[in-house]
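Q: Pasted the sequence and its predicted model underneath.
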Amino acid sequence: MSNSILHKASSRFYADHGWLKSAQTFSFHGNYDPERLQFGALRVLNDDTVNGGKGFGRHPHDNMEIISIPLEGVLEHQDSMGNTAVISPGEIQAMSAGTGIYHTEYNKDEDQPVTFLQIWLYPDALNVEPRYDQLDYSKGDRQNKLLQILSPHRDDEGVWINQKAWFHMGDLESGFGIDYRLKNEANGVYVFVISGEVIVNTQPLDTRDGYGVWDVPLVAIKAVTDASVLVMEVPMKW
């Protein structure tokens, strides 16, 4: 028997710091609910908008897999491993914080905001050597398909991280349906609707809604309108 959990966009936590507006699916910093701590290994799903020229100053992380996916605007990254990079829509960035890193994230554009998803996963091994990865998937075929953008394997499609997780992005036309078959049936799938309306199994979802399902071999996704979705398969136990 399958299990599921629904997180409507309106039920997310919100933080407004002036330069930063953050919608948080799970408990984060000062926003806490013991019923909204994580979905399996998925610990953070923040939908952040940063004003032009603003950003997060130098700060530390350790023992966390950190993924950034810009949706609008341009994000600049610098870290203590010596990486300096700019990521734009159609790109994904992953960091294995491992034994510890410092990094900064800034809106590269002085005039326009940047909106990006910041996602944290618990790793499957602690105190690994920190690592950075970045991929341009913009030319990949995700029209009425689910394009893999993250995996646990160095030689697989997408960036790779220290967790047995797979991320896929899809742009679906109204009326189109597609099934996602789990790589590991012990995992769960969390579908986040970037835009549009979809039905996941029998659950209607709107823009920025999230829906987690586990104890299933596959998840059926049907677009009600033109829609973009992020599909995250993650371990429920690790």
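A: Sure thing, it's come through. In this text, all values refer to a predicted model and were calculated from it rather than measured experimentally.

Q: For the rest of this, base every contact and every neighbour count on C-alpha atoms.
A: Will do.

Q: check which helix or strand covers residue 6.
A: In the assignment (DSSP states H and E), residue 6 maps to strand 3-7.

Q: before we move on, what about residue 36?
A: Using DSSP H and E, residue 36 falls within no helix or strand.

Q: List the contacts of residue 122.
A: Contacts here follow C-alpha atoms under 8 Å, 6 or more residues apart in numbering; on that basis residue 122 touches 41, 42, 43, 63, 64, 65, 163.

Q: Can you tell me how far the closest residue to the second one other than its chain neighbours is from residue 62?
A: This points to residue 42. With sequence-adjacent residues excluded and distances taken as C-alpha to C-alpha, 6 or more residues apart in numbering, residue 42 is closest to residue 121, at 4.7 Å. For residue 121, the distance to residue 62 equals 12 Å [C-alpha to C-alpha, to the nearest Å].

Q: for comparison:
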Amino acid sequence: MQTLLHTAASRGHANHGWLNSYHTFSFAGYQNPQRMHFGVLRVLNDDTVAAGMGFGAHPHDNMEIISIPLAGTLEHKDNAGNHGIIRSGDVQVMSAGTGIAHSEKNHSQSEEVKFLQIWLFPNKRGVQPRYDQQSFEPAGRRNQFQQVLSPSPGDAGVWIHQDAWFHLADFDAGFATDYQVKRPGNGVYVFVLEGGVTVAGQPLHRRDGFGLWETESFSVQADSAARLLLIEVPMNLP
């Protein structure tokens, strides 16, 4: 088993007033040659956007983009005619493919929105752009891994053009389990949203990230009440 630890304090940080953003991997003004990607996971941004503010229309292509709200409401619009509002418990995906322009803004005029924006390199270039979002019941991740994203339209969760699986989990203090890697050769990036856990013997705290690969499974134990996001991805770039 190979592992990689990214503590919360080691992330890049940019505060633009209306946007407070922490970057696990190199992004915009934060450039670190040692933090370019984890397999096909290219961007993991932890964003807080002030009330009524947001990102104006901007283009993307050949990237799988996933947004996961943690608090508040996020509004999406794109030039393909898609329009959606997502909140905690929802997951949104956008396959940029041949090219799409979208805007994201805080839907609320009084409360900030907190969300994760995640980019994955696709396994197919030049696909037709697409958009989707789904809601997931909190009970489905209580002391278990709730699958919220997969490579297949027929599987649980939203789907993308990549052999990747995302799981959310809410663990009670003391709960312990194992994660089984879905696809041989994939790695898993564990991102601690809240609380403290020990993963494969490594203690982790709020907003720490921990990558594991060259393994078929690993242990997870909640040291306190904890919320996790597990991002399983191919380790080789397409």
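A: Good, I have the coordinates. Keep in mind that this is a model prediction, so the values were computed, not measured.

Q: Got a TM-score for the pair?
A: Laid over one another, the chains give 0.98 as their TM-score (TM-score structural alignment, normalised by the length of structure 1), with 237 aligned residues with a C-alpha RMSD of 0.7 Å.

Q: Export the contacts of residue 122 of structure 1 as a markdown table, with columns for secondary structure.
A: Below are those laid out as a markdown table (DSSP: H, G, I helix; E, B strand; the rest coil):
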| residue | secondary structure |
| --- | --- |
| 41 | coil |
| 42 | strand |
| 43 | strand |
| 63 | coil |
| 64 | coil |
| 65 | strand |
| 163 | coil |
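
Q: can you list those residues in CSV and add distance to residue 180 of structure 1?
A: Shown next, in CSV, are these (distance: C-alpha to C-alpha, whole Å):
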residue, distance to residue 180 of structure 1
41, 19
42, 18
43, 22
63, 29
64, 26
65, 23
163, 19
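
Q: Which of those sits closest to residue 220 of structure 1?
A: residue 42 (20.6 Å; C-alpha to C-alpha).

Q: Residue 121 and residue 62 of structure 1: which has the busier surroundings?
A: Between residue 121 of structure 1 and residue 62, counting by other C-alpha atoms under 10 Å, residue 121 is the more crowded of the two (25 against 17).

Q: what sits against that one?
A: Per C-alpha under 8 Å, 6+ apart, neighbours of residue 121 of structure 1: 41, 42, 43, 44, 64, 65, 66, 163.

Q: how close does the aligned residue in structure 2 for the second one get to residue 173 of structure 2?
A: In structure 2, the position corresponding to residue 42 of structure 1 is occupied by residue 41, as judged by TM-score structural alignment. Separation of residue 41 of structure 2 from residue 173 of structure 2 (C-alpha to C-alpha) stands at 29 Å.

Q: Have a look at the two and say which one is more surrounded.
A: Remark: of residue 41 of structure 2 and residue 173, residue 41 carries more neighbours, 24 against 16, as counted by other C-alpha under 10 Å.

Q: Can you tell me the closest non-neighbouring residue to the one residue sitting closest to the centre of structure 2?
A: For structure 2, the residue nearest the mean C-alpha position is residue 118 (4.5 Å; C-alpha atoms, centre = their mean). Excluding its sequence neighbours, the residue lying closest to residue 118 of structure 2 (C-alpha to C-alpha, 6+ apart) is residue 44, at 4.6 Å.

Q: Who are the contact partners of the one you found?
A: Contacts of residue 44 of structure 2 (C-alpha under 8 Å, 6+ apart): 23, 24, 25, 116, 117, 118, 119.

Q: Residue 48 of structure 1 now?
A: 20, 21, 22, 23, 115, 116, 117, 118.

Q: tell me which element the fourth one is part of?
A: With secondary structure defined by DSSP H and E, residue 23 of structure 1 is part of strand 20-24.

Q: repeat for the last one
A: For residue 118 of structure 1, the element it lies in under DSSP H and E is strand 114-121.

Q: any idea how far that strand is from the chain center?
A: 6 Å (C-alpha atoms, centre = their mean, to the nearest Å).

Q: likewise stretch 156-172 of structure 2?
A: Using C-alpha atoms, centre = their mean, the offset of stretch 156-172 of structure 2 from its chain centre is 9 Å.

Q: ok, now stretch 124-133 of structure 1?
A: Using C-alpha atoms, centre = their mean, the offset of stretch 124-133 of structure 1 from its chain centre is 18 Å.
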